[in-house]
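Enquirer: Here you go, sequence then predicted model.
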Amino acid sequence: MKDTELLTNWWNLRMKIGRLFHAKHQGTNSIGMRGRDRIIGMINYRGAGLSQKELAKLVHLRPGSLTDALTNLEEEGYVNRERDPKDRRIWRVSLTEKGEKRAREIAADHKVFVEHLMEGISHADKVAMNRAVLQMTKNFEHYYGKNAE
């Protein structure tokens, strides 16, 4: 197998996953993750107390766009924002009880998605795939830097 064939196959899978998540965001598909669910899921995954700046970086949104999204999520009862008592310039974000319930639903959906995606792949192939992805990441960072975008 040529390297280009492997990367083309990987890229095609990545694009299919992206379209699936985009379709969910547009409300046209029952699978995937809406934009706000990405935010709720990340707060749940990383834990309460993330700053808005940290969260914006993790969900790949500009700080202003995240502020708008968090305002909506706060109005809908999914998140709380509080000023950091040590640095009043920083807003910390946490989930409400309603947000935690949605986070559990997101985690369950994600678990099923991963199970479907990994079905039929042996443990040995998963280990080899992980090793290859880690090496590709190392190569990327060596040639293009850790923060290249």
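Expert: Good, I have the coordinates.

Enquirer: C-alpha from now on. contacts and neighbour counts both.
Expert: OK.

Enquirer: The protein: helices as residue ranges?
Expert: 3-25, 35-46, 52-58, 63-75, 97-118, 123-144 (DSSP state H).

Enquirer: and of those, who's closest to residue 89?
Expert: Smallest distance to residue 89 across the helices of the chain (CA to CA): 10.6 Å, for helix 52-58.

Enquirer: A further structure is provided below for comparison with the first:
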Amino acid sequence: MGRPQQPPVGLAVARVARTLSRAFEDALAAAGGSQSVWLVLLQLKINPGATQRDLAEALELREATMTHHLSGMERDGLLTRRRDPANRRVHQIELTEQGEQAFHRLRRAATEFDERLRAGIPPERLTELGDTLAMLAANVQHAASH
């Protein structure tokens, strides 16, 4: 078996993912947030009135991790949590005015970051990249199910 002509695809994708994740985290930090805060705010805008469990499921997080994120965001004044009067085990979550402002600030940062990523890449190449990444994920999921 000869030496590979290219580095393993998985290694290349993992390296790029780490680089992009760090850069995205830096862009969000410069706007006064983080990726976890951004994802929670975004999910609350998509699904107003989401419960803590809804958010955990949507973001694929354990409820304990979600509780940790929400506690910090509540402490920072971005959201409020209160018990659902109909079911005391359920927390209703709402954005505060400060949370709304943070959402718009982080959305701007996320949009600018995405535009920076896409710079100089023709739309058809971005479509091809999306298709290729989906195929890589499907190959891994397919292999895991066998």
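Expert: Okay, I see it. Remember, predicted model here, so these are calculated numbers, not experimental data.

Enquirer: picking up where we left off before, nearest to residue 84 of structure 1, out of the helices of structure 1?
Expert: Closest among the helices of structure 1, using CA to CA: helix 52-58, at 10.8 Å.

Enquirer: Can you convert the helices of structure 1 into JSON lines and add a column each for distance to residue 91 of structure 1 and mean neighbour count?
Expert: Shown next, in JSON lines, are these (distance: least, CA to CA, whole Å; neighbours: other CA atoms under 10 Å):
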{"stretch": "helix 3-25", "distance to residue 91 of structure 1": "26", "mean neighbour count": "13"}
{"stretch": "helix 35-46", "distance to residue 91 of structure 1": "13", "mean neighbour count": "19"}
{"stretch": "helix 52-58", "distance to residue 91 of structure 1": "6", "mean neighbour count": "16"}
{"stretch": "helix 63-75", "distance to residue 91 of structure 1": "10", "mean neighbour count": "15"}
{"stretch": "helix 97-118", "distance to residue 91 of structure 1": "18", "mean neighbour count": "14"}
{"stretch": "helix 123-144", "distance to residue 91 of structure 1": "31", "mean neighbour count": "12"}
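
Enquirer: Put together CSV for those, with distance to residue 83 of structure 1 on each row.
Expert: Shown next, in CSV, are these (distance: least, CA to CA, whole Å):
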stretch, distance to residue 83 of structure 1
helix 3-25, 30
helix 35-46, 16
helix 52-58, 10
helix 63-75, 14
helix 97-118, 19
helix 123-144, 35
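
Enquirer: Figure out which of those is closest to residue 87 of structure 1.
Expert: Nearest to residue 87 of structure 1 among the helices of structure 1 is helix 52-58; the distance by CA to CA comes to 13.0 Å.

Enquirer: Quick check: which helices or strands does that closest one pack against?
Expert: helix 35-46, helix 63-75, strand 91-95 (3 or more CA pairs under 8 Å, 6 or more residues apart in numbering; DSSP states H and E).

Enquirer: Give me the distance between it and the centre of its chain.
Expert: 12 Å (CA atoms, centre = their mean, to the nearest Å).

Enquirer: quick one: that helix to structure 2 mean distance?
Expert: Superposing on structure 2 and averaging over aligned pairs (mean CA distance after the TM-score superposition for structure 1), helix 52-58 of structure 1 comes out at 2.6 Å.

Enquirer: Just the endpoints, please. Distance across stretch 45-63 of structure 1?
Expert: Distance across stretch 45-63 of structure 1, first residue to last, is 19 Å (CA to CA, to the nearest Å).
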